[in-house]
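S.K.: here are the coordinates; sequence isn't available:
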């Protein structure tokens, strides 16, 4: 599969690299890793996302060059990274080029590409980009190494999650040897440069913490009013769901974030026993075994009931 992708890279001149909306660390860092790598090979490359780059990722090289609009038919090859389904990145991307390559590690995915390089055992989409670019050594510049390292660090929760597999550590070691990476600077960029409004929002959300009588699941809620009160945006909520998961005995954590008068984005995290990817899939969403999400319609009580009905069955509460 990587050889097929490399053939398209060798043959192409102009490339588009995109990832899913509401981008996380793996999405943005993978986008920039491939973008910078292709540029190092002398290619013309445009990086795209529907949404802005989160503040915590703006230290990555090239983050200021990501565009939010693209023209139809302008590219030889379109790469869509970490999306799961094409609509998460934008169905219009199918018309942006003559060939579409899907690179992902989600277990529930839509085979929307002319090439679908999907490996759910990969530590991160950034790890898949490394597998490709390492076969073109000129592409593995210090900037590319920094982006791939950041993608893996972010998606493995600083090597704490179950996807922190042996390959993740091997790639990280290789990247540090390439140079251009100060692990403290990367960690500082991701975790030690928070906006004050994020902490004020977290304080409001923590006040909504609930734990089930069985102690196996916990929830937090974010309302539109809380977001407005603190002047926060969706990017400021990243990682909130990990707080209820950190409670001793909790197996599944859930964050209900209001996105409209009768709509909620529901984030799930588990500690390993419960497959929240399957749970989210049942609710029309998707994700991984330990991290997933879905968008649900209804008022908060209705949305909570939809989730709890399934969660109670899964957990046996």
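M.R.: Happy to help now that I have it. Remember, it's a predicted structure, so these values are computed and weren't measured experimentally.
S.K.: can we go C-alpha only for contacts and neighbour counts from here?
M.R.: Noted.
S.K.: what about residue 144, distance to residue 35?
M.R.: 8 Å (CA to CA, to the nearest Å).
S.K.: How far does stretch 163-182 sit from its chain's centre?
M.R.: 19 Å (CA atoms, centre = their mean, to the nearest Å).
S.K.: neighbour count winner among residue 144 and residue 35?
M.R.: Taking neighbours as other CA atoms under 10 Å, residue 144 and residue 35 compare with residue 144 leading, 29 against 26.
S.K.: Please enumerate the strands of this protein.
M.R.: 14-19, 44-48, 77-81, 100-104, 115-118, 210-211, 217-222, 252-260, 263-270, 286-287, 291-297 (DSSP state E).
S.K.: could you give the angle of the second one to strand 14-19?
M.R.: Same thing as strand 44-48. Interaxial angle of strand 44-48 relative to strand 14-19 (axes from the mean of the first three to the mean of the last three CA atoms, to 10 degrees): 20 degrees.
S.K.: Run through the neighbouring helices and strands of strand 44-48.
M.R.: Using 3 or more CA pairs under 8 Å, 6 or more residues apart in numbering; DSSP states H and E, the elements in contact with strand 44-48 are strand 14-19, helix 25-40.
S.K.: rerun at 6 Å
M.R.: Secondary-structure packing of strand 44-48 (3 or more CA pairs under 6 Å, 6 or more residues apart in numbering; DSSP states H and E): strand 14-19.
S.K.: likewise the last one?
M.R.: With contacts defined as 3+ CA pairs under 6 Å, 6+ apart, the secondary structure elements packing on strand 291-297 are strand 263-270, helix 276-282.
S.K.: try 7 Å this time
M.R.: Identification of packing neighbours for strand 291-297 by 3 or more CA pairs under 7 Å, 6 or more residues apart in numbering; DSSP states H and E yields strand 263-270, helix 276-282, strand 286-287.
S.K.: Next one for the comparison:
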């Protein structure tokens, strides 16, 4: 059923000539997939589209149609609409976009628990498995039949944000829409899985080899952490985008309810990611560090040496009830 919010978005699209599409810094599969899927849909119905990401498209997702058209610099021109996808907080769209003023209306699509309602229109549904699902709701309400590019990009957004349909957010809509996209797009599940999971660069495994010995357990094995430092990057030639999925290793251990991933940004700053198996709302932990996210996946930035950061974060995890 078309909600009033989606009806308003569809009407805004019909009235527009062009659009700017943005997502969050450090884009993941849903950020890239939903952005490129929305752009493919809008281009297919005759709109001019610019996709801007503050950080480059990770190598893992560069096979997606339209990835080569993503720009790091927003053109100095007027846009009727700006679609802001999956950011949670407005600032996460990047400094360049946040200071850009040549936009008619902002449309905010998101599924984060902590999402800010900064748009002229806000389509926020924390029950949606991925922002790609929200993009598909809009495209379907428009009456659009998915082409290859739209279907593939949105499928990747759903697949990655549900952990290949392993996570608790893999609800009925996620499976239904994924099936529709597979059928309409003319590709197979293996086509995508082979590119995402069977083609990783060697240096990712070399980085993982260095990270796994950092595995630590707290709370009698109920929580576990993994760490990647800048020294590890230098030794392997890997970078931050290749750490995607590392947090799942401590979470996969029997008895672990919360996994923590420490990723060094510079000498005294660490990005801390949290994953839960469901018993703990890790977004509440991340908020203590100025971050946010979902019940089962969240993160924030903590300053200090590695030992100091661990002491702060472990203290926060130890203090919660579950």
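M.R.: Great, that's in hand. The shown structure was predicted, so the numbers you read here are calculated from the model rather than taken from an experiment.
S.K.: Which of the helices and strands packed on strand 291-297 of the first structure sits closest to residue 12 of the first structure?
M.R.: strand 286-287 (31.5 Å; CA to CA).
S.K.: now, of the strands of the first structure, which is deepest in the fold?
M.R.: Highest mean neighbour count among the strands of the first structure (mean count of other CA atoms under 10 Å): strand 77-81, with a mean of 27.
S.K.: got the residue ranges for the helices in the first structure?
M.R.: Using DSSP state H, the helices of the first structure run over residues 2-11, 25-40, 86-89, 125-133, 142-155, 166-178, 183-191, 196-206, 224-230, 242-245, 276-282, 300-315.
S.K.: Show where stretch 9-17 of the second structure falls in the first structure, residue numbers please.
M.R.: Per TM-score structural alignment, the counterpart of stretch 9-17 of the second structure in the first structure is residues 5-13.
S.K.: So which residues make contact with the matching stretch?
M.R.: With contact meaning CA atoms under 7 Å, 6 or more residues apart in numbering, stretch 5-13 of the first structure is reached by 43, 44, 76, 77.
S.K.: And for stretch 166-178 of the second structure?
M.R.: So stretch 166-178 of the second structure is contacted by 129, 155, 158, 162 (CA under 7 Å, 6+ apart).
S.K.: make it 6 Å
M.R.: Stretch 166-178 of the second structure has contacts (CA atoms under 6 Å, 6 or more residues apart in numbering) with 129, 155, 162.
S.K.: Not counting sequence-adjacent ones, nearest residue to the equivalent of residue 141 of the first structure over in the second structure?
M.R.: The equivalent of residue 141 of the first structure in the second structure is residue 147 (alignment by TM-score structural alignment). Excluding the flanking residues, the one nearest residue 147 of the second structure by CA to CA, 6 or more residues apart in numbering is residue 185, at 5.7 Å.
S.K.: Neighbours of the counterpart of that neighbour in the first structure, how many?
M.R.: Using TM-score structural alignment, the partner of residue 185 of the second structure in the first structure is residue 179. By other CA under 10 Å, 13 other residues sit near residue 179 of the first structure.
S.K.: Surely residue 299 of the second structure is in contact with residue 284?
M.R.: No. With contact defined as CA atoms under 6 Å, residue 299 of the second structure does not reach residue 284; the gap is 9.9 Å.
S.K.: where do the contact lists of these two overlap?
M.R.: Common contact partners of residue 299 of the second structure and residue 284 (CA under 6 Å, 6+ apart): none.
S.K.: was I right about the residue nearest to residue 147 of the second structure contacting residue 149?
M.R.: No. Judged on CA under 6 Å, residue 185 of the second structure makes no contact with residue 149 at a distance of 7.4 Å.
S.K.: residues contacting residue 258 of the second structure?
M.R.: By CA under 6 Å, 6+ apart, the neighbours of residue 258 of the second structure are 223, 275, 276.
S.K.: Return the residue of the first structure aligned against the last one.
M.R.: Think residue 276 of the second structure. By TM-score structural alignment, residue 276 of the second structure lines up with residue 270 in the first structure.
S.K.: can you check the first one too?
M.R.: Under the alignment (TM-score structural alignment), residue 223 of the second structure maps onto residue 217 of the first structure.
S.K.: was I right about its match contacting residue 250?
M.R.: Yes. If you go by CA under 6 Å, residue 217 of the first structure and residue 250 touch, sitting 5.0 Å apart.
S.K.: want to try a markdown table for the helices and strands packed on strand 291-297 of the first structure, with distance to residue 169 of the first structure as columns?
M.R.: Below are those laid out as a markdown table (distance: least, CA to CA, whole Å):
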| stretch | distance to residue 169 of the first structure |
| --- | --- |
| strand 263-270 | 22 |
| helix 276-282 | 24 |
| strand 286-287 | 22 |
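S.K.: circling back to that earlier point, and the strands of the first structure: which comes nearest residue 235 of the first structure?
M.R.: So among those, strand 252-260 is nearest, using CA to CA, at 11.8 Å.
S.K.: what's the closest one aligned against in the second structure?
M.R.: Aligned by TM-score structural alignment, strand 252-260 of the first structure falls on residues 258-266 of the second structure.
S.K.: can you name the farthest residue from the center of the second structure?
M.R.: residue 220 (30.9 Å; CA atoms, centre = their mean).
S.K.: For it, give its distance to residue 28 of the second structure.
M.R.: Noted for residue 220 of the second structure: a distance of 32 Å to residue 28 of the second structure, by CA to CA.
S.K.: Ok, residue 246 of the second structure next?
M.R.: Residue 246 of the second structure is 13 Å from residue 28 of the second structure, by CA to CA.
S.K.: for residue 197 of the second structure, same thing?
M.R.: Counting by CA to CA, the gap from residue 197 of the second structure to residue 28 of the second structure is 14 Å.
S.K.: So for those two, which sits in the more crowded spot?
M.R.: Counted by other CA under 10 Å, residue 197 of the second structure and residue 28 do not tie: residue 28 has more neighbours, with 20 against 10.
S.K.: Please pull up the equivalent of that one in the first structure.
M.R.: So, by TM-score structural alignment, residue 28 of the second structure is matched to residue 24.
S.K.: ditto for residue 40 of the second structure
M.R.: Aligning on TM-score structural alignment places residue 40 of the second structure opposite residue 36 in the first structure.
S.K.: which residue sits closest to its match in space, ignoring its chain neighbours?
M.R.: Once flanking residues are discounted, residue 36 of the first structure sits nearest to residue 144: 6.0 Å by CA to CA, 6+ apart.
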